[in-house]
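*Asks:* quick one, structure for this:
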Amino acid sequence: MQKVSSPPSTLIAAGFHALSDPLRLQVLDLLRSQELCVCDLCEALAVSQSKLSFHLKALKEAQLVQARQEGRWIYYSLNLPQFVVLEQYLSEFRRFSPILPARSCRDNA
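*Replies:* This next block holds a predicted model:
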C-alpha cells in the first residue's frame, strides 16, 4: 500500500489553532481582497499594534499569511497554498467517512 505524503501535523495543528481566534479570522477576512500593512490592519480592527503583532505572529507561524517589508512598513497577504493544505486535510475525512444525511423535521411526523 502506498503511503500518501502529508504536511507535518504540527503545521496542521498550528493552522487550526490560528483559525480558532476571532481577531485572527477578522485579519484573514480583511486580507481576502488585498494586501494590507500593519497600520491599515490596526485601524480597521481598532486594536493596538502590539496586540495585532501577537496575532500576526500566530498566523505567520501557521503559514496562513506572508509578510514583506517595504521601507519601514510590513505588508501582509494571504498564503493561499497553506489554506489548500488545511482544506485537503479536512477533505480526507469527508472522502473516507460515511456521512449520513441530516434528518429533517418531516422524518418525525
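
*Asks:* going by C-alpha atoms from here, please, whenever you check contacts or count neighbours.
*Replies:* OK.

*Asks:* what about residue 36, distance to residue 73?
*Replies:* Residue 36 sits 10 Å away from residue 73, going by CA to CA, to the nearest Å.

*Asks:* these two: which is more packed in?
*Replies:* Shown here are residue 36 and residue 73; by other CA atoms under 10 Å, residue 36 has more neighbours (18 against 12).

*Asks:* now do the contacts for the more buried one.
*Replies:* By CA atoms under 8 Å, 6 or more residues apart in numbering, the residues touching residue 36 are 75, 76, 77.

*Asks:* mind putting these in TSV, secondary structure included?
*Replies:* Shown next, in TSV, are the contacts of residue 36 (DSSP: H, G, I helix; E, B strand; the rest coil):
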residue	secondary structure
75	strand
76	strand
77	strand
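
*Asks:* I'd like the structure of this one too, to check against the first:
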Amino acid sequence: MAKILFVVTGADHWTLADGTTHPTGFWAEEAVAPYQAFTGAGHEVVVATPGGVVPTVDRGSLAPDVNGGQEGADKVAAGLEAFEELRRPVALEDVDLDAYDAVFYPGGHGPMEDLAVDP
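*Replies:* Now for the predicted structure:
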C-alpha cells in the first residue's frame, strides 16, 4: 500500500492584516475524513509539521454548526482522538519526499500562517 505524507500546519494563530492574531490551526474534518479514507484503504499516514510541533486543531472546526449537528461534531472529535499520528509529527524540514507516494495538505486558516510562506 501507499505511504502518504500529511503536511499539517504548526500554527496556532493567524496574523491578520492589522497585526492582530486570531486563534486557529488545521480544520478537523479536512484532516479526519481523508485520514480515515486513506487508512481505511490500508495506506500508511505520516504527519509532518514545520519544526515537528504537535499541530493545533482550530476549535471552531469542532462546533456542531459546522459539522451538521452534534452527532457530526462528536464523530469528528472521535476521529481526531483516533488520529494518533497527529500527536507524533516529524519535522517537515527533515522529510525525504522520495519516501512517500503522495502528499496531502489538510486545510484551515493555520496553513496561511506558516505553510504558505515556508520556503
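
*Asks:* what TM-score do we get after superposing?
*Replies:* Put the two chains on top of each other and the TM-score (TM-score structural alignment, normalised by the length of the first structure) is 0.28; 57 aligned residues with a CA RMSD of 5.0 Å.

*Asks:* which of the contacts of residue 36 of the first structure has the largest number of neighbours?
*Replies:* Most neighbours among these, by other CA under 10 Å: residue 76, with 22 neighbours.

*Asks:* that residue reaches residue 66, doesn't it?
*Replies:* Yes. Counting by CA atoms under 8 Å, residue 66 is a contact partner of residue 76 of the first structure at 5.7 Å.

*Asks:* adding distance to residue 16 of the first structure, write the contacts of residue 36 of the first structure out as a markdown table.
*Replies:* Formatted as a markdown table, these follow (distance: CA to CA, whole Å):
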| residue | distance to residue 16 of the first structure |
| --- | --- |
| 75 | 23 |
| 76 | 19 |
| 77 | 18 |
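
*Asks:* now do the buried residues in the biggest helix by length in the first structure.
*Replies:* Scanning the first structure for the longest helix, with DSSP state H as the assignment, gives helix 80-96. The neighbour-count check on helix 80-96 of the first structure (16 or more other CA atoms under 10 Å) flags 82, 83, 85, 86 as buried.

*Asks:* of the contacts of residue 36 of the first structure, which is the nearest to residue 28 of the first structure?
*Replies:* Of all those, residue 77 has the smallest distance to residue 28 of the first structure: 8.5 Å, by CA to CA.

*Asks:* any idea how far that closest one lies from residue 94 of the first structure?
*Replies:* From residue 77 of the first structure over to residue 94 of the first structure (counting by CA to CA), the distance is 29 Å.

*Asks:* likewise residue 10 of the first structure?
*Replies:* Applying CA to CA, the value for residue 10 of the first structure to residue 94 of the first structure is 21 Å.

*Asks:* same question, residue 85 of the first structure
*Replies:* Note on residue 85 of the first structure: its distance to residue 94 of the first structure, by CA to CA, is 15 Å.

*Asks:* next: residue 14 of the first structure.
*Replies:* 21 Å.

*Asks:* do residue 16 of the first structure as well
*Replies:* Residue 16 of the first structure is 17 Å from residue 94 of the first structure, by CA to CA.

*Asks:* and the strands in the first structure?
*Replies:* According to DSSP state E, the first structure carries its strands in the segments 36-37, 65-70, 73-78.
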